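Novice: one predicted model, sequence on top.
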Amino acid sequence: MSKFNTKKTGFDSGIIAGRLTNTAGKYSDYELLRRVTLSNLLFESDYYQSADEIMKQMEDLCYKVEGEKIIQLAIECRFEQKLRHTPLWLLILAHEIHGISIKDAIVKIANRPDMLMDLLQMLKVRNGSYKMSKPIKKGLAKAFDHYDEYQIAKYKKSNMDLSLVDVVNLVHPKPTAKNEKALKALVDNTLAPANTWETALSQGADKKETFERMIGEKSLGSLAILRNLRNMSEAGLSRNDIKTAISQVNSQWLTPLNFLAAQRNAVEFTADIDEAMKNCFAQEKIKGTTILAIDVSGSMGQITSSHSNFSRMDLAFAMAAVGSYIFEDLILVFTAGNDGSRQGKHMIWNNSKGLGLYDNYREIYTQLGGGGIFTYQLCEWLKEKGYAKDADRLVVISDSQDIDAYYGLERKPDTSPYKTSYIIDISTHTHGIKTGNWTAEINGWSDKVFHYIKALENN
């Protein structure tokens, strides 16, 4: 993990999306906090706002939201949206602003030892030292109860100024039967390295033999498999061994983007990666007929963060790939248009599903013009073409740059033909377009947004 950004970014945010779109709808302080936390990567600037500005917005909103709600949001950030730094930052803010104890929340959220180092580093960035309150100290100490020898060995070092033994010396965790030996060895500097491929290679082991051994042992983590497909191929592993490794991928902590990244690095294994993604995310179907509309407008081509190679379009296509397996009966629509003529353009796609969708991006983008999304016109087109008639729900994946709403045309999308309707905002806007009678507006880009839809409808 890289060091936290403690300096001003010098980023000229220009027009902040929140100021641009706030007239389209009013949000409660909690809704605004939820939006800015679930759709941003902490400490990273985006196209519209600097990292410092995003963090300031989070802090300002935390003054207006109850401490318990902030803690519940932190838990949602960690386990539903699979974020790592944001939930810890929310806990610090809840504790400092509202004086609420975060001991139990730290124990719950910090399910990896390196997150303890993250939290302490955040405290130092904020306060200039590792000095902490008693609830934080107790929470950090109690979190060690969940860590076994493998986790302690794997995360004992950090590329920050802090290591895991430093955390032990600061908070003095009480040893348990599960970690007593590991903690003693950690302090004595005799703890054996964890059984990871990085450790084996650093000790001089042969790369091909290491991967083959760990695949045979089934000891290679799911994310490590997806990230190392090219390494495996270059090391000379057989195609069958690599396919076996991909079949072992099974983790609740993966996101659709992990699979898209793997497919980019090993396109010859697309079918196998696609099957692994399907096994991870599509165990339960969302019943009925769903219209899934994907925004392919120009703004969707923006990179998601300063340290990412992925665009909003990548996120949307990865989400569409997962949705093609989760929704029982799917009508997939791509939509964009021409900003100059303020005319939307839409198309039905039946040629591929799963990760194969991304192979057709250029064709889709070219045909639709690459302008903004026209949500009102999209809904009218779906009715005119007869697609809305038998559909149970409408799901739109976009970045909130709605041209109809932007120009104040007062044309709200008609969602009445559907039992439920949703906009999934994958941008990092503080505010989003709030138009039409949507069942829910959701921000985020993990498979959990689909779980939310199912849970909401079942309830």
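Specialist: Looks like it arrived, so ask away.
Novice: CA only for contacts and neighbour counts going forward, please
Specialist: Noted.
Novice: excluding chain neighbours, what is closest to Leu229?
Specialist: Ala266 (6.3 Å; Cα to Cα, 6 or more residues apart in numbering).
Novice: the one you found and Ile364, how far apart?
Specialist: To Ile364, Ala266 is 23 Å away according to Cα to Cα, to the nearest Å.
Novice: which ones are touching Ala336?
Specialist: By Cα atoms under 8 Å, 6 or more residues apart in numbering, the contact set of Ala336 is 295-297, 344-346, 368-374.
Novice: ok, and the most crowded of these?
Specialist: Ile373 (34 neighbours; other Cα atoms under 10 Å).
Novice: distance-wise, check that one relative to Thr430.
Specialist: Ile373 is 19 Å from Thr430, where distance means Cα to Cα.
Novice: how about Lys208?
Specialist: From Lys208 to Thr430 the distance is 47 Å (Cα to Cα).
Novice: so which of these two has more stuff around it?
Specialist: Counted by other Cα under 10 Å, Lys208 and Thr430 do not tie: Thr430 has more neighbours, with 26 against 17.
Novice: ok, now which ones touch the more buried one?
Specialist: With contact taken as Cα under 8 Å, 6+ apart, Thr430 is in contact with Ala17, Gly18, Leu32, Arg35, Val36.
Novice: which one of the residues you listed is nearest to Trp445?
Specialist: Trp445 has its nearest neighbour among the contacts of Thr430 in Arg35, at 12.1 Å by Cα to Cα.
Novice: now for the helix or strand containing that closest one, which elements pack on it?
Specialist: For Arg35, the host element (DSSP states H and E) is helix 29-38. Applying 3 or more Cα pairs under 8 Å, 6 or more residues apart in numbering; DSSP states H and E, one finds that helix 29-38 contacts helix 51-62, helix 67-79.
Novice: got another one to weigh against that:
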Amino acid sequence: MKFNTLLKRIARGNTTNLAGGCAFSQSPKAELVSILLTAMLGDQFYRSGDATAARVKQLVAATEDKAFVAKAAIYARTRAGMRSVSHLVAAELARGVKGAPWTKRFYRGVVHRPDDVLEILACYLAAYARPIPNALKKGLGAALAEFDEYQLAKYRRDTAELKLVDAVNLLHPPHSEPLRKLMRGDLAPAATWETKLTQAGARGENEEEVAELKSAAWEELIASRKLGYFALLRNLRNILEQAPQCVDAALAMLVDERLIAKSLVLPFRYLTALEAVQSSKLPRASDVLPALSEAVDKSLANVPAFDGRTLIALDGSGSMNGRPLAIGSLFAAVLAKANVGATVMVFSNDADFVALNRRDSTLTLTREIARHAPGGGTNFHAIFQRTTCAYDRIVILSDMQGWMGHQAPTDTFAAYKQRTGCDPHVFSFDLAGYGTLQFPERNVYCLAGFSDKAFQTMRFLEEDKHALVHEIEAIEL
């Protein structure tokens, strides 16, 4: 064997990514975890939602360890807040696993809300029709039997193709008084914010009366804490406009650590709320920014503070526009604030360092970092070509679709290490789940996801490079 040829082959990677560039494939388990923690089954820059769903099905079928697949789905739904992709995996497992002793417990474990039952069941029926496997019936039925009247009323979905009543008829869950009331039609309407606001609009005889009733409805919802945390985020602008007397109480809910932890709200949702509030130009809108920043900091409280110097390299190329750039900028900001010896870089065709004032709020830093994203191509080589300092670790936040430079950046990285005399840890943070890496998996710590759980895992990765997979494997079925 000619070893120069071998080196050339390594630099070229062992696969081609969706952008047409050299890349490295992931192990099936790592790719499954990556896609489960990033995919919302909507269209992405390089892949349609249907293609993503097809890839999920392929990975579920190809992974021999179906118990690991089940644990990954539970992790994605209950710890990382990912919904649609966990529903798809649950439906696929119902088709592909027969007779395993853990299946009933899996379906009970992957259900977080009553509508999870509806979505998993609808997904299975749409793909495979009836009969419904016994494990799916028993597991989803057991989950339904544990919900209370309010939860069942909130998610009864009377106008949907598959209603909660239909699910009870199909699954035959264990009897419970809330389910009996559901089937008799005796459940009182859930006092959701949608219901309250709709009733207020219907009862008012003129615009002034409607405004008063809506203001009172918001006041009642917030005072009784019957407004869900995600609904609170979505309606901050409405509360500012329609019930300004409730702003202080609403912001107290916003920064409540217990509500934040229970909500499973993904961190980028705070950016959406911020944009809606700031565009309103309403009185007291400026009061919301500090509260939103405090809520973000609490939702990402497990960001590790590393010793030594850290380089945070954010992909600012065109394919990152939208959610990947939003979450990447946010993660870069919180990492920079948590680590005094951190430097932030944004790369695309080339790479530039971003000067930050760490006394600014998290969300202000996030927007400043995102502002430096130029679009254009994806050149991973630029990270190491523009870096002259020796770092202890390098965190790369990207969709991993590098294509510039004709080769994967392994040689450029090796040259950087030789030039600076350092041997940094590399965290490869996948923000899209497309399934490829820019470094061989054995040389990097692979991370994925949009939640704070990824930061918890970073604490252990320098000791155990497969910490994320091991954390999922530790879930009990």
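Specialist: Thanks, I have the structure now. On a predicted model such as this, the values are computed, not experimentally measured, just so you know.
Novice: TM value for the aligned chains?
Specialist: TM-score for the superposed chains, counting by TM-score structural alignment, normalised by the length of structure 1: 0.81, backed by 418 aligned residues with a Cα RMSD of 2.9 Å.
Novice: on that earlier part again, mind checking which of the helices and strands packed on helix 29-38 of structure 1 is nearest Leu164 of structure 1?
Specialist: Taking the helices and strands packed on helix 29-38 of structure 1 one by one with Cα to Cα, helix 67-79 is closest: 21.0 Å.
Novice: quick one: name whatever helix or strand follows that closest one.
Specialist: Following helix 67-79 of structure 1 in sequence, per DSSP H and E, is helix 85-98.
Novice: where do the strands sit along the stretch 301-450 of structure 2?
Specialist: 310-315, 342-347, 351-354, 393-398, 425-430, 436-437, 445-448 (DSSP state E, counting those that start in this stretch).
Novice: now distance to Val117 of structure 2 too, for these, in JSON lines please.
Specialist: Converted to JSON lines, the strands of the stretch 301-450 of structure 2 look like this (distance: least, Cα to Cα, whole Å):
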{"stretch": "strand 310-315", "distance to Val117 of structure 2": "37"}
{"stretch": "strand 342-347", "distance to Val117 of structure 2": "42"}
{"stretch": "strand 351-354", "distance to Val117 of structure 2": "46"}
{"stretch": "strand 393-398", "distance to Val117 of structure 2": "33"}
{"stretch": "strand 425-430", "distance to Val117 of structure 2": "29"}
{"stretch": "strand 436-437", "distance to Val117 of structure 2": "32"}
{"stretch": "strand 445-448", "distance to Val117 of structure 2": "26"}
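Novice: list the contacts of Glu294 of structure 2.
Specialist: Contacts for Glu294 of structure 2 (Cα under 8 Å, 6+ apart) come out as Val255.
Novice: what residue of structure 1 takes the place of it?
Specialist: Aligning on TM-score structural alignment places Glu294 of structure 2 opposite Glu275 in structure 1.
Novice: next, format the helices and strands packed on helix 29-38 of structure 1 as JSON lines and append mean neighbour count.
Specialist: Shown next, in JSON lines, are the helices and strands packed on helix 29-38 of structure 1 (neighbours: other Cα atoms under 10 Å):
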{"stretch": "helix 51-62", "mean neighbour count": "19"}
{"stretch": "helix 67-79", "mean neighbour count": "20"}
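Novice: please convert those helices to a markdown table, extending it with distance to Lys108 of structure 1.
Specialist: Listed next are those as a markdown table, based on distance: least, Cα to Cα, whole Å:
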| stretch | distance to Lys108 of structure 1 |
| --- | --- |
| helix 51-62 | 21 |
| helix 67-79 | 8 |
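Novice: count the residues that sit near His470 of structure 2.
Specialist: With other Cα under 10 Å as criterion, His470 of structure 2 counts 11.
Novice: cool, and Lys287 of structure 1?
Specialist: Neighbours around Lys287 of structure 1, by other Cα under 10 Å: 13.
Novice: so it makes contact with Ala391?
Specialist: No: counting by Cα atoms under 8 Å, Ala391 is not a contact partner of Lys287 of structure 1; they are 11.1 Å apart.
Novice: any idea what Leu315 of structure 1 aligns with in structure 2?
Specialist: Using TM-score structural alignment, Leu315 of structure 1 pairs with Ile327 in structure 2.
Novice: which residues touch its match?
Specialist: For Ile327 of structure 2, the contact set (Cα under 8 Å, 6+ apart) comprises Pro267, Phe268, Leu431, Phe450.
Novice: got it, and Ala94 of structure 1?
Specialist: Cys62, Gly67, Glu68, Ile70, Ile71, Ile100, Ile102.
Novice: could you rerun that using 7 Å?
Specialist: Cys62, Gly67, Ile70, Ile71, Ile100 (Cα atoms under 7 Å, 6 or more residues apart in numbering).
Novice: lovely, talk soon.
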